[in-house]
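Undergrad: Got a predicted structure here, sequence first:
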Amino acid sequence: MKILRNKKTLVDYIERHREMGKKIGFAPTMGALHLGHISLYEQAKKENDEVISSIFINPTQFNNPEDFENYPQTLEDDLKLLEKTGVDAVYVPKAFDIYPEGLKSKHYDFDGLDNEMEGKYRPGHFDGVGTVVEELLRQVQPHNAYFGEKDYQQLAIIKKMVEKTKLPVKIHGVPTLRENSGLAMSSRNLRLTEKQRKEATIIYETLLKVKEWFKVLSVKEIKERVEKIFKESNFELEYFIIADEKTLKETDFFHKDKSYRAFIVAYAGEVRLIDNMHLN
């Protein structure tokens, strides 16, 4: 596995493989890798000749500087895991490789996708995501790029950014990988205590109940039940919504011709956990 530590070595590597006619698959990460990330590379390996990873903790998508400071850095372990997975190359840029003119996000028109859910709680977050992903896609020039459905809103935003910037890449969503307990795999899980980790199954279990209730109850009744579950738990519910999968707008009524997804964000102590589930 090649480790590409600056933009020039990456560009040379990409040019060489493109000249050879290789199809390139890519999944960017912020490190602290787990099996959820690995599922992206396993998918990429099936559909491409060359699989590339990147590890870069992007400062412009953190609203809270403490979150950025506390983000787990496990580069050596990450590189070993990527090599074992059969990734061909990993790009580990410095901040100036991505932001040559300083740490500043571009501003995007995401057709309102960024105003929903996470956008309300994390202003500017998606401009940071769009900026880093656009820059990485321009540098890596992949044919296919892979992102997890756990961050479903992020996936929708990236698809919209690619559509608007007309980048020649196909974006693939890969289903959420879960621990045996049902907890969605996330780098943030490393910050949970053993007790919190066990209790965090409440999020997945609640989503399964919502999927059942969706068939027989109104949105209002479902919301009341979810709020009650979290009031009686050790978790603080930041928000629960059911949204149209295309627009991500919260719905208060189910239309037969639309697809819906339930989203939960809750705090275990100071650790913010997110999850979602397709309902129809």
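TA: Now that the structure is in, tell me what you want to look at.

Undergrad: Going by C-alpha atoms from here, please, whenever you check contacts or count neighbours.
TA: OK.

Undergrad: any idea how far residue 143 lies from residue 105?
TA: 25 Å (C-alpha to C-alpha, to the nearest Å).

Undergrad: now swap in residue 240 and tell me
TA: In terms of C-alpha to C-alpha, residue 240 sits 28 Å off from residue 105.

Undergrad: quick one: contacts for the nearest residue to residue 170 once chain neighbours are set aside?
TA: The spatially closest residue to residue 170, leaving aside those adjacent along the chain, is residue 144, at 4.8 Å (C-alpha to C-alpha, 6 or more residues apart in numbering). By C-alpha atoms under 8 Å, 6 or more residues apart in numbering, the residues touching residue 144 are 24, 25, 26, 44, 48, 169, 170, 171, 172.

Undergrad: adding another structure so you can compare the two:
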Amino acid sequence: MPIIYQQISELRAALQPYRGQRNDKPDNAQRIALVPTMGNLHEGHLELVSIAKQYADIVVVSIFVNPTQFGEGEDFDSYPRTLDEDVAKLATVGADYVFAPNVDEMYPVLPPSTSVLAGAITNQLCGQSRLGHFDGVGIVVSKLFNIVQPDVAVFGQKDYQQLAIIKQLVRDLSYPIEIVGAPIVRAADGLALSSRNQYLSAAERKTAPVLHMELQRLAQKLAQQLTCNKQGMQGFDVLLAETHQRISDAGFNIDYLEIKTDQLGTIDTIDSSEANGNGKSSHLMILVAAWLGRARLLDNQLVTVH
């Protein structure tokens, strides 16, 4: 069973011996991995832990519903807190420590006086409708990195924009941490696993897989278009509009549906003529956020054109 700590000082003291081994006996280095979560864990989170164990000797899972990344009217108060069930699940995949602080422990002053801002990358996609969300992510992830001081941290690719922001944060702030992006874990019908899926009614849950199906359909059409060099980028708007309509007709309220480069740049930075020449590949990301009832669902699909 994982050992639970709620105090920063206690967790640091527990991890210090592994750092001592690392410093004094480099041949017996103990690598530490961090898996940050907000709890209410599902199979996707457990897969993150399993991946972390491939990269490190000790795995710390943080469980903290972070108030600074929730906007006004969002579900901070109602977000499920299921610590006992979460710890039991983490025991099945071999997590070593759980860090489950309360808000006062993480934020002696709230809102915090210090900000960690991610810049222009936040001014798109989720950042357009969730103002300040990624600033909250930046501060809490920075705090967790400083508290745990991991060698590696594992994040899911479902939150693709968040993953890109964290990679930028690590680069810009010179954290000596390897960031691992874990593939999306899906239900058998293709729905990306998320804690917020429990907000779906039975009827909505039957509809929800349409989101992934339509992304797959769009990805196939984009790949065909680029491979055949038909219309190039000019045809993307038509395909996007068609997909937008199909998703809306299924009952979703779309926040955004966009095509980006895999670095979240604009697609006009890719020359479609290179997609099938000289062995080069183009990589595009289709990203979507859409409401289905009370649930805001995220998904993405990589498109690789050789």
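TA: Noted; the coordinates are in hand. Because the structure is predicted, anything quoted here is derived from the model rather than measured.

Undergrad: now what about the TM-score between them?
TA: Remark: TM-score between the superposed chains equals 0.95 [TM-score structural alignment, normalised by the length of the first structure]; 279 aligned residues with a C-alpha RMSD of 1.6 Å.

Undergrad: if we can go back for a sec, what subset of the contacts of residue 144 of the first structure is buried?
TA: 24, 25, 26, 44, 48, 169, 171, 172 (16 or more other C-alpha atoms under 10 Å).

Undergrad: Columns distance to residue 73 of the first structure and secondary structure on top of these, output as TSV?
TA: Listed next are those as TSV, based on distance: C-alpha to C-alpha, whole Å; DSSP: H, G, I helix; E, B strand; the rest coil:
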residue	distance to residue 73 of the first structure	secondary structure
24	27	strand
25	24	strand
26	21	strand
44	24	helix
48	29	coil
169	29	coil
171	27	strand
172	26	strand
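
Undergrad: now those residues as a markdown table including distance to residue 251 of the first structure?
TA: Formatted as a markdown table, those follow (distance: C-alpha to C-alpha, whole Å):
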| residue | distance to residue 251 of the first structure |
| --- | --- |
| 24 | 38 |
| 25 | 35 |
| 26 | 34 |
| 44 | 34 |
| 48 | 38 |
| 169 | 31 |
| 171 | 26 |
| 172 | 26 |
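
Undergrad: what's the closest of these to residue 58 of the first structure?
TA: Each of these was checked against residue 58 of the first structure using C-alpha to C-alpha; the closest is residue 26, at 17.0 Å.

Undergrad: And that closest one? What does it align with in the second structure?
TA: Using TM-score structural alignment as the criterion, residue 26 of the first structure maps onto residue 34 of the second structure.

Undergrad: With residue 266 of the first structure instead?
TA: Using TM-score structural alignment, residue 266 of the first structure pairs with residue 290 in the second structure.

Undergrad: Count residues in the vicinity of its match, would you?
TA: When counting by other C-alpha atoms under 10 Å, one arrives at 21 neighbours for residue 290 of the second structure.

Undergrad: a strand runs through it, doesn't it?
TA: Yes - assessed with DSSP: H, G, I helix; E, B strand; the rest coil, residue 290 of the second structure lies in a strand.

Undergrad: got the contact list for it?
TA: For residue 290 of the second structure, the contact set (C-alpha under 8 Å, 6+ apart) comprises 252, 253, 254, 255, 256, 296, 297, 298.

Undergrad: now do 6 Å
TA: 253, 254, 255, 296, 297 (C-alpha atoms under 6 Å, 6 or more residues apart in numbering).
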